[in-house]
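Q: Predicted model follows, preceded by the sequence.
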Amino acid sequence: MTQAHESTSESAEVRRFWQRLGLPGLVDVHTHFMPERVLRKVWSYFDSFGPAEEAPVWPITYRTEEAERLAVIRDFGVRAFTSMLYPHKAGMAEWLNGWAADFAHRTPDCLHTATLFPEAGVESYVRRAVEAGARVFKAHVQVGAYDPADEALDPVWGLLAEAGIPVVIHCGSGPVPGKHTGPEPVGRVLARHPRLRLIIAHMGMPEHEDFLDLAERYDEVRLDTTMVFTDFAERLAPFPRRALPRLAGLGDRILLGSDFPNIPYPYVHQLEALERLELGDEWLRHVCHDNAARLFRL
């Protein structure tokens, strides 16, 4: 079967999923669109997983050009998505924000995304991104190797909390722990800024329960489903089944995320993984569309 036929077949499966739930489509808060040379470096990182003489442990399922990736995600019926991008060093974030603003301008179904790094001038360029219409930020504690409670970021968190702009933050210790990953640094940020709308990427994998604690303590903390519950993630960091009732109880603050295109399985598998939790259709409707639609006023 050709890639085009495979895409058409999968699109039909994805559409059947949300149509059965009576939804107008999906909202995915964790998708990656970034400058091509940056994205290819990200793909190279995932290609390096496992022995060099073997096939990649983390194959990129949707390794295509930008226009084709956009066509695929739209064909799935994803009515709003993000351009999660992030710097790995100082001096990158403002340039990435310029690219993301242009991408959002030419891609109206993408939520205008921005990023940050603890560096001189961060408050100024974050403020400019907010004034330019940024609707969501991405922070990557593992890749950036910084403490989210760094004093350079304190005014930025305050600014974003006041503006009510969500921040998708990769702060769990998966797939590889970092010096500042885990719940403790994020807990310090939230203690200072309890109204900050943090969306914990990957549900804080592998520290799922610790990040559920934070969500139960702070009303504006949310978690995205990115990769969680899939067969791939369950082999690496299984979600504890004893925590499922807590997940059900937070049903209004769980958001669909996928990591498209950087996933080692078909997009539909993330949806199937959520469905097999058996938390009910109402929970699925909230997670796959309604929570994010409300948060971003779609």
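A: Here it is on my side, so go on.
Q: drop to CA atoms for contacts and neighbour counts, all remaining ones
A: Fine.
Q: End to end on stretch 22-39, go ahead and measure it.
A: 34 Å (Cα to Cα, to the nearest Å).
Q: How far does that stretch sit from its chain's centre?
A: 8 Å (Cα atoms, centre = their mean, to the nearest Å).
Q: So Gly144 versus Leu85, what's the distance?
A: Counting by Cα to Cα, the gap from Gly144 to Leu85 is 11 Å.
Q: Give me the buried stretch members for the longest helix seen in the chain, please.
A: Counting residues, the longest helix found in the chain (DSSP state H) is helix 3-20. Going by neighbour count (16 or more other Cα atoms under 10 Å), the buried part of helix 3-20 is 7, 10-11, 13-15, 17-18.
Q: what does it rub up against?
A: 24-26, 72, 75-77, 266-268, 271 (Cα atoms under 8 Å, 6 or more residues apart in numbering).
Q: any idea how far it is from the chain center?
A: Here the centre of helix 3-20 is set off from its chain's centre by 22 Å, with Cα atoms, centre = their mean.
Q: cool, and stretch 233-252?
A: From the chain centre to the centre of stretch 233-252 is a distance of 17 Å (Cα atoms, centre = their mean).
Q: Looking at Gly144 and Leu85, which one has more neighbours?
A: Just comparing Gly144 and Leu85: by other Cα atoms under 10 Å the higher neighbour count belongs to Leu85, 25 against 19.
Q: if I look at the more buried one, how far off is Leu116?
A: On the measure of Cα to Cα, Leu85 and Leu116 end up 10 Å apart.
Q: and here's the other structure:
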Amino acid sequence: MTLPTSDAEVPAFWQALGLPGLADVHVHFMPPRLLRKVWAYFDAAGPLVGVEWPIRYRWPDEERVAHLREMGVRAFTALAYAHRPGMATDLNNWALDFARTTPGCVPSATFYPEPGAAGYVAAAIDAGARVFKVHLQVGGFAPTVPELDPVWGLLADAGVPVVVHAGHAPVGTAHTGPEPFTQLLARHPALTAVVAHLGAPDYEPFLALAEKYERVALDTTMAFTTFFDQFMPFPTAALPRLRELGLAGKVLLGSDFPNIPYPYAEQLAALARLDLGDAWLRAVCWENTARLFDLR
């Protein structure tokens, strides 16, 4: 297989695998004002970023949607995340409206530990939300705080997945790492959760959680790229476990588009360079996410 070296070569990548396109579980669309603030934080190499991180796709929404479609990304999320009280409901309304007018976008929502969280999460599910996003690092809270216990229970009962930034990458905090997430799963073992960035840098403990819990999966976001590997390389000895999990439906393509400092194609080339087989690439790049969201 020829590895894609530019975004123009991405369609040839998935076509060679016999796929109908790509499904990306970790894409960000946010209200423009909020996204500009996020980009400014990356530009300043803020304390939760820690390194120079030039945003590659600093484009308006419509241009980024068009680019995803040109590459053949048939399904993608619009992950926003609340970092303080009182903002989740507005974010959810924006994201759900965005999905209604954007073919291919999986209706997305978020929450924060605050009074009323279970109510607006239930309302978002009723309005069509099919995936939630929580960023423990940016939000600065533990997943086990009492305010979130009914929220996790609601999501577990509904079978709605939540993408959780639970790992220390790029900068660890008191509430990131495998320990708090392990405590959460002990309370809510039926939770459908997707661990962002394969749980980097604590890859193996998060692999173990995906092996143990039926509904826990991992996304590939930024993992194995040249940029990410210089800071947090994946242990070569764990690749057989990653292969088995992928073939079992528990590894999903994620990219962090548009907030990446390299071409989208690099994420796909990085996965292909692992040489885990075409069946694994098909599962990760389309089949596993298609199954999670019942894509046709």
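A: Nice, I can see it. This one's a predicted model, so the numbers in the text were calculated from it and none came from an experiment.
Q: any common contacting residues for Leu85 and Leu116 of the first structure?
A: Common contacts of Leu85 of the first structure and Leu116 (Cα under 8 Å, 6+ apart): Lys138.
Q: Which members of the buried residues of helix 3-20 of the first structure are the farthest-apart pair?
A: The span of these, defined through Cα to Cα, is set by Ser7 and Trp18 at 16.8 Å.
Q: Could I get the full set of strands for the stretch 1-150 of the first structure?
A: Ranges of strands within the stretch 1-150 of the first structure are 26-27, 78-82, 110-111, 113-115, 136-140, based on DSSP state E, counting those that start in this stretch.
Q: Can you lay out these as TSV showing distance to Ser258 of the first structure and mean neighbour count?
A: Below are the strands of the stretch 1-150 of the first structure laid out as TSV (distance: least, Cα to Cα, whole Å; neighbours: other Cα atoms under 10 Å):
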stretch	distance to Ser258 of the first structure	mean neighbour count
strand 26-27	10	26
strand 78-82	10	22
strand 110-111	15	24
strand 113-115	16	28
strand 136-140	15	25
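Q: And the ones you listed: which comes nearest Ala215 of the first structure?
A: Ala215 of the first structure lies closest to strand 136-140 among the strands of the stretch 1-150 of the first structure, at 17.6 Å (Cα to Cα).
Q: now the closest one: which residue numbers in the second structure?
A: Counting by TM-score structural alignment, strand 136-140 of the first structure pairs with residues 131-135 of the second structure.
Q: Stretch 164-184 of the first structure now?
A: So stretch 164-184 of the first structure sits over residues 159-179 in the second structure, by TM-score structural alignment.
Q: start to end distance for that stretch?
A: 23 Å.
Q: What lies in contact with that stretch?
A: 26, 47-50, 130-137, 140-143, 155, 181, 191-197, 199-202, 205-206.
Q: Narrow the residues you listed to those in helices?
A: Checking those against DSSP H, those in helices are 136-137, 155, 181, 205-206.
Q: Dump these to a markdown table, plus distance to Leu239 of the second structure and neighbour count.
A: Below are those laid out as a markdown table (distance: Cα to Cα, whole Å; neighbours: other Cα atoms under 10 Å):
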| residue | distance to Leu239 of the second structure | neighbour count |
| --- | --- | --- |
| Leu136 | 26 | 26 |
| Gln137 | 26 | 24 |
| Leu155 | 30 | 23 |
| Phe181 | 22 | 23 |
| Pro205 | 14 | 17 |
| Phe206 | 13 | 25 |
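Q: and which of those is nearest to Asp149 of the second structure?
A: Leu155 (10.2 Å).
Q: so Gly242 of the second structure makes contact with Leu207?
A: Heads up, residue 242 of the second structure is Leu, not Gly. Yes - assessed by Cα atoms under 8 Å, Leu242 of the second structure is found in contact with Leu207 at 7.4 Å.
Q: can you tell me what part of the second structure stretch 196-206 of the first structure aligns to?
A: The aligned range for stretch 196-206 of the first structure in the second structure is 191-201, by TM-score structural alignment.
Q: now do stretch 12-22 of the first structure
A: Using TM-score structural alignment, stretch 12-22 of the first structure pairs with 8-18 in the second structure.
Q: re the thing from before, would you mind putting the strands of the stretch 1-150 of the first structure into JSON lines with distance to Leu279 of the first structure alongside?
A: Converted to JSON lines, the strands of the stretch 1-150 of the first structure look like this (distance: least, Cα to Cα, whole Å):
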{"stretch": "strand 26-27", "distance to Leu279 of the first structure": "18"}
{"stretch": "strand 78-82", "distance to Leu279 of the first structure": "22"}
{"stretch": "strand 110-111", "distance to Leu279 of the first structure": "28"}
{"stretch": "strand 113-115", "distance to Leu279 of the first structure": "31"}
{"stretch": "strand 136-140", "distance to Leu279 of the first structure": "28"}
